[in-house]
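K.L.:
sequence and predicted model, in that order:
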Amino acid sequence: MEGKELVKLAAQACDDKRAEDIVVLDMSDVSLIADYFLICEGSNERQVQAIARELKEKAEENGMAVSRMEGFDQARWILVDLNGVVCHIFHKDERHYYNLERLWGDAPTVGLEGIL
């Protein structure tokens, strides 16, 4: 699955579980880590876990293996690596503290209207 298709699948899975403030950063010219970062937040630990679970299930349904999932038990910042798309699912408090959008400020934001 191509990067744009994969980030669309990830954004839709997050949106299905009512993730808030979904942002997609195009990392292709900024980092070798991934083509895209998807950043979103949930309002509590259960929602953060539900978003991560939905993301994993949708990826597996479409033949994609999740390379790594970190932070699921604490549910404050869950990182889901989909090989080319790295999804950061934050609890609302941690999102504002780490502020990845500012940290990776050189990466252009991809409009969600073209994705969802």
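P.N.:
Received it, and whenever you're ready, just let me know what you need.
K.L.:
contacts and neighbour counts: CA atoms only from here.
P.N.:
Noted.
K.L.:
how much space separates the most centrally placed residue in the chain from L25?
P.N.:
Geometric centre of the chain, nearest residue: C87, 2.4 Å, by C-alpha atoms, centre = their mean. Between C87 and L25 the distance, using C-alpha to C-alpha, to the nearest Å, works out to 10 Å.
K.L.:
what of L6?
P.N.:
From L6 across to L25, the span is 13 Å (C-alpha to C-alpha).
K.L.:
got the residue ranges for the helices in the protein?
P.N.:
Assignment of helices within the chain using DSSP state H yields the ranges 3-16, 45-61, 92-98, 100-103.
K.L.:
ok, second structure coming up, stack it against the first:
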Amino acid sequence: MTVGPKARRSGLPARDRRVTTRRVREDQRERSVRADVPTGGGDVGVATDAEAARVQEREALRLAHRVVDLAEDRKASDIVLLAVAGMTTLTDYFVICSGGSERQLGAIAEGISEGLKQDGYLPIGREGSPDAHWLLLDFGAVIVHVMAWPERDYYGLEKLWSEAPLLLRIQ
């Protein structure tokens, strides 16, 4: 959600829009905590906390793999999927990928956003721009970094998160 002159759509003061944005983010991050799952008896019931956590983990991993597929569809290169759940509370997974030009960086980010929008996921936040050579898409459980090669080499996110399990690498 944009904060500033263009964000006056709701008619709320900026302070109230930030609170609303925070609530939306919390709701999106916790959307499957109270998921209905099959119980041992074949009935569908309210999940226990442990069952809900497992459902949420599976959903987050499925979302991360969907992001990888969408990035690959847009010809992203050197796609990396890292499991960072045990290392940070920000997210469960990082997807890091690269593009060869500003236009391709924008196309990769747009392809991921549009593909997930069709699946019912909207980004919580989006930072950067193709001309900045680094775009970040925040989907709650998955954060996507779309980077140009020089910036990717310079910032070295894979090295920074080197203790995170590498789940997938597509060159």
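P.N.:
That came through, no problem. All figures in this text were calculated on a predicted structure; none of them were measured in a lab.
K.L.:
what does the residue nearest to the centre of structure 1 align to in structure 2?
P.N.:
Structural alignment places C87 of structure 1 opposite V144 in structure 2 (criterion: TM-score structural alignment).
K.L.:
its match: what's it in contact with?
P.N.:
With contact set as C-alpha atoms under 8 Å, 6 or more residues apart in numbering, V144 of structure 2 has these partners: V67, F94, V95, I96, C97, L135, L136, L137, D138.
K.L.:
what's the closest of those to M87 of structure 2?
P.N.:
Proximity to M87 of structure 2 was ranked across the contacts of V144 of structure 2 by C-alpha to C-alpha; first place goes to F94, at 11.5 Å.
K.L.:
and that closest one? What does it align with in structure 1?
P.N.:
Checking with TM-score structural alignment, F94 of structure 2 has F37 as its match.
K.L.:
does that match touch I89 like I think?
P.N.:
No - counting by C-alpha atoms under 8 Å, F37 of structure 1 does not reach I89; the two are 10.5 Å apart.
K.L.:
those two: which has the busier surroundings?
P.N.:
Neighbour count, other C-alpha atoms under 10 Å: between F37 of structure 1 and I89, I89 has more, with 30 against 26.
K.L.:
hang on, the earlier thing: how close does the closest residue in space to the residue nearest to the centre of structure 1 that isn't next to it in sequence sit to H91 of structure 1?
P.N.:
Distance criterion C-alpha to C-alpha, 6 or more residues apart in numbering; nearest residue to C87 of structure 1, sequence neighbours excluded, is L38 at 4.6 Å. As defined by C-alpha to C-alpha, L38 of structure 1 lies at a distance of 14 Å from H91 of structure 1.
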